[in-house]
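Undergrad: here you go, sequence then predicted model.
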Amino acid sequence: MDRRARCHVICLRGEASVKLSRRKACTALSPAGVTHEWRGHIRTLVVAALSTVPPSSAAPAVVPPPAPAQLRWEPCGSQGAEGAALEVPLDWSRPDGETITVAVTRLRAADPAQRIGTLFFNPGGPGNAARPWVRDRAIELFPAALRDRFDIVGVDPRGTGDSRPLIACDKPTAELNGGRYPATRAEYDRLIAYNRSFAEECRRATGPLIDHVDTVSSARDFDAVRQALGEQRVSWLGLSYGTVLTATYAELFPERVRAAVLDGPLDRSIGSRALASDDAAAAEDAFGLFADWCESEPGCALYGKDVRAEYGSLLDRAPLQALGHPEGVSADQIGFGTYAKLIFRSAWSSLAEDLAAASTDASAFAAAGARCPAYRVIACHDMPTGDVGYAEFSARLAEVRRLAPVFGGYVEGWDIQAGCLGWPIESANPWGPIRVTGTPPLLVVAGTHDPATPLHWGEGVASQIDGSELLVWDGVGHTAFLNHPPTVDRAVDYLITGRV
């Protein structure tokens, strides 16, 4: 098999995984609920710049590979990208032990004479692979100014995409018929039993990797990639959960950061209860804006109707009939399917059409609500629910419903809290603030009406990064890079010049 043929096999794995995830309704969400279906709703993406040099004295004593590894690049995709794989330690505290591989994809700078360096990109998740974005969509997603000046590099985080081995589990990550919203002690016990069964099945299918897919381990993988690329410093663009990865890298390796954009930040200091309640309040706000727009816009499929009442009626009447789905569509699927499009302002017309059709055919929502195994396992490492008894868990659910009386609390923050309840695998990276010092100024970007990562999360993240600047954009949607071109232009200028 020649070099091009070998790479073609690698690329096809990524395409197959996307098809599989769609077939299994694996929506690969960002911390706020971002799905791959946003492709049709995205204008452009950008990322932030991070750099590298020897490990910070504040970083734990973990040794990277002793010498820069050689990346064997193969042509990949139709847009000029190239792919490779890099061996890294399974357990970074044992660098000479068992290894795994992470998939790396690069689109070289179009203007080598003006090249600034490497730009790492992470699209969020947790669990989203970067390879399809860089390999297949770079020209559409990344502004020409970035493609000219940077080698854009995507790394599929350990256990995801084309990295090997994969986090694997055949059992659905959640029961779609109200299982995440227990109304009785028996239902609460059933949820815990389900989560434990899911985790145990994933351990059997995944093996020892399952204990080492936290974000700290992934950040160290990225630094191994930096070293293999021969870069002293790198640049980053992190979206949604990608902001956690970006900030973790900057905390561990501050002297290796040139610049970084953290767009749609998740604040890891807030804990699991606020994760759910803040997310619910943000989604309720955005749904209210959607309803107001729809009721006043003649082009909306629900124009002239009480959108809030229509949505509530669908939830109350679930399960709804759906062509090709004899089991029907549950309230969970309607709610999470609505959330998946609510977070992109450009998807609101499509969302209204789906809701208008749902009374007779709710098949547009049939694929919503499930999660990829990698999403659940990584989230429970980084955002554990902890030891929450029935009374406290019931109080948290009541709080979510109070904050989202119309939308209903069908948000990713609650899904993570419910899905990690009783999780038997010890968290490798539990809740706590990220403290970043010693970097150049980093740019934190947050929106006034982000349905997934509210503005005050951005304020919290900015307060944990010494010398950072907070750029606030006024509008609706999850991340500026997927919703607000003027802010994208400002972030691109920052990435190129390094000036906030």
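TA: That came through fine.
Undergrad: contacts and neighbour counts: CA atoms only from here.
TA: OK.
Undergrad: and the contacts of stretch 159-167?
TA: 10, 13-14, 17, 85, 100-103, 127-131, 156-158, 202, 205-206, 209-210, 213, 373-374, 377 (Cα atoms under 8 Å, 6 or more residues apart in numbering).
Undergrad: gap between the two ends of that stretch?
TA: End-to-end distance for stretch 159-167, by Cα to Cα, to the nearest Å: 5 Å.
Undergrad: in helices only, show me the contacts of stretch 159-167.
TA: Among the contacts of stretch 159-167, the ones falling in helices (DSSP state H) are 10, 13, 14, 17, 131, 202, 205, 206, 373, 374, 377.
Undergrad: reformat those residues as a markdown table; add neighbour count and distance to residue 360.
TA: Output for the ones in helices among the contacts of stretch 159-167, formatted as a markdown table (neighbours: other Cα atoms under 10 Å; distance: Cα to Cα, whole Å):
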| residue | neighbour count | distance to residue 360 |
| --- | --- | --- |
| 10 | 18 | 42 |
| 13 | 14 | 37 |
| 14 | 20 | 36 |
| 17 | 15 | 32 |
| 131 | 32 | 38 |
| 202 | 20 | 37 |
| 205 | 15 | 40 |
| 206 | 17 | 41 |
| 373 | 25 | 32 |
| 374 | 28 | 34 |
| 377 | 33 | 36 |
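Undergrad: comparison target, given below:
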Amino acid sequence: MRRRVPAAVAAVALSLASCSGEPDESDATGVRWGSCQGVTDLSAPPVPPERLARLSFSCGRLTVPLDRTRPAAGTFVLQLIRATTGHDLDATRPIVLLVPGGPASSGVDNHAFLVGRLSDRLLAEFDVVGFDPRGVKHSNPIRCEHVKRPATLPDVSTDAGYAAAARVVRTFTEECLTSLGDRASLFGTTAAAADIDAIRAALGQTKLTFVGGSYGAKLGAEYARLYPGAIRAGVLDAPTDPQTSAVVTAEHQVKGFEDSLDEFIAWCLDRSCPRLTDVRAFIAALVAEADRSPIRSGRPQGDEPMRGSEVLDAVASSLYDVDRWPDLAAGLIEADDGDSGTLWDLRDASGNDPDDTTESDGRFVINCTDSGAAPTEAEIRRLAAHFKKSYPTFGVWGTWQLFGCSFWTAPKHTLPVPVAEAAPPLMVIGTIHDPATPYAGAVSMTRVLGNGSTLITWEGFAHAAFTRDPCIDALVDAYLISLSLPSDGTRCAA
């Protein structure tokens, strides 16, 4: 198992030593704020020390009902984190809530990194609050028995491949359901949206200002559907298409990664990347080699040898951000020479620990609770054959998503289309070359909301746009601070 703090970020540790918040301060509504020591590591985010030195972080907890339809069922405790700048903690100060992605990414562990990327203008106007949704990391985390993917991903379109993959997914699902018991149906997006409104009320905010990216945009849209009158301003950055099924969403994502790999290939050819004259063939050969003999790491941090599926994980993670592309080119060559260290770093580049299974477990349970009807075996095999033919690098890798919740038997709370006609106009952001949530999702989300929301387009190469581009950031800041929405269709160049 690997986990390390990159050397480039170790220098910020001392600057954060005094940024853990004052102990035992309470806001007017009873949330007790105290030190973050023992909750999350504030020394790790790769943010300039001089910026984080101006911030103070406090952590607090909020108790919410386990099941709002059954008060006797008990409670959850949500973990919150709050960043302030230039003043003492003031419960009357307006806040902006950062709604985490994933699903099941920790908004607490990622908070310092995200706040460190916000503008001074925004931080002067708001305190910034993050949280872990129910079932995520510091908020009663979901834990299932972990069943590891096989070293070589099976071809699901074949009899043997389907049987092998189904066996793994069925075993994992059954063990997960056993671990959760009667709580299995309580972690969906609709329940998390109700928790957000509890956070709003507990923080004394009559109207909520929020930013949600990726899954956080889906959760924010569900909040707008349920609580349209409780919103002051909301940003939905990089949403998925709310009108598609899980299998269609899976194909959109696989196609998005394939298209982004095309962009990487063009970038690489333009720069004459050494030895990468045929990138797809190079990756395919590297994956096959890693399946035959996992690639050792030359780093001293205890990396495990890398398998073929993990090579593809690393490539996919690298496509989330064009700034990682030079490292991807170098990492592929390094791995071909027998050292997987750089590819491991790229696989871990999201800031979350891929080996912390509470995130993957939480993602699975939340998605299954939200899901509609599962595809049949015939549909899975037909789509797997289509993926394999149409998406040469990520097709077989992506077929695991097709199983999804095929063996999930707990009650579902299928997520409805988020029509929010009574909500104020929101800002929806789509990125033209987003590998994980393709641009069409933002177009569809803007239309579905039905409340005059504004679509902003970034012509960039990354997953999500806010805090990546000065033009986008200026538009978001103006909206969050003064409710000034640009005209629908506004575009920012890459």
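TA: That came through fine. Computed from a predicted model, the values in this text were never measured in an experiment.
Undergrad: next, the TM-score between them, please.
TA: TM-score of the superposed chains, computed with TM-score structural alignment, normalised by the length of structure 2, equals 0.80; 431 aligned residues with a Cα RMSD of 2.9 Å.
Undergrad: where is the longest helix in structure 1?
TA: Across structure 1, the helix with the greatest residue count (assigned by DSSP H) is helix 271-296.
Undergrad: make TSV out of the ones in helices among the contacts of stretch 159-167 of structure 1 and add distance to residue 282 of structure 1.
TA: Output for those, formatted as TSV (distance: Cα to Cα, whole Å):
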residue	distance to residue 282 of structure 1
10	39
13	36
14	33
17	31
131	30
202	32
205	36
206	35
373	26
374	25
377	25
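Undergrad: nearest to residue 225 of structure 1 among those residues?
TA: Nearest to residue 225 of structure 1 among those: residue 131, at 14.2 Å, using Cα to Cα.
Undergrad: trace the closest one over to structure 2, please.
TA: Alignment note (TM-score structural alignment): residue 131 of structure 1 maps to residue 108 of structure 2.
Undergrad: that match touches residue 115, doesn't it?
TA: No. In this structure, residue 108 of structure 2 is not within contact of residue 115 by Cα atoms under 8 Å, at 11.0 Å.
Undergrad: what range in structure 2 does the host helix or strand of residue 491 of structure 1 sit on?
TA: Taking DSSP states H and E as the definition, residue 491 of structure 1 sits inside helix 485-497. Counting by TM-score structural alignment, helix 485-497 of structure 1 lines up with residues 470-482 of structure 2.
Undergrad: residue 458 of structure 2 maps to what in structure 1?
TA: Superposed on structure 1 with TM-score structural alignment, residue 458 of structure 2 falls opposite residue 473.
Undergrad: average offset of the helix or strand its match falls within relative to structure 2?
TA: Using DSSP H and E, residue 473 of structure 1 maps to strand 469-476. Taken against structure 2, strand 469-476 of structure 1 registers an average deviation of 0.8 Å after superposition, with mean Cα distance after the TM-score superposition for structure 1.
Undergrad: contact partners of that strand?
TA: Against strand 469-476 of structure 1 from outside (Cα under 8 Å, 6+ apart): 286, 343-345, 441-451, 455, 458-459, 462, 480, 483-484, 487, 500.
Undergrad: hmm, back to that, residues near the match of residue 458 of structure 2, how many?
TA: If you count neighbours by other Cα atoms under 10 Å, residue 473 of structure 1 ends up with 19.
Undergrad: could you do the one 4 residues further on as well?
TA: Around residue 477 of structure 1 sit 26 other residues, with neighbours defined as other Cα under 10 Å.
Undergrad: I'd say it and residue 454 touch.
TA: No. At 10.2 Å, residue 477 of structure 1 does not count as touching residue 454 under the criterion of Cα under 8 Å.
Undergrad: find the residues that touch each one of the two.
TA: Common neighbours of residue 477 of structure 1 and residue 454 (Cα under 8 Å, 6+ apart) are residue 447.
Undergrad: residue contacts, whatever residue of structure 1 lines up with residue 188 of structure 2?
TA: Aligned counterpart of residue 188 of structure 2 in structure 1: residue 214 (TM-score structural alignment). Contact analysis of residue 214 of structure 1 by Cα under 8 Å, 6+ apart lists 378, 381, 382, 428, 429.
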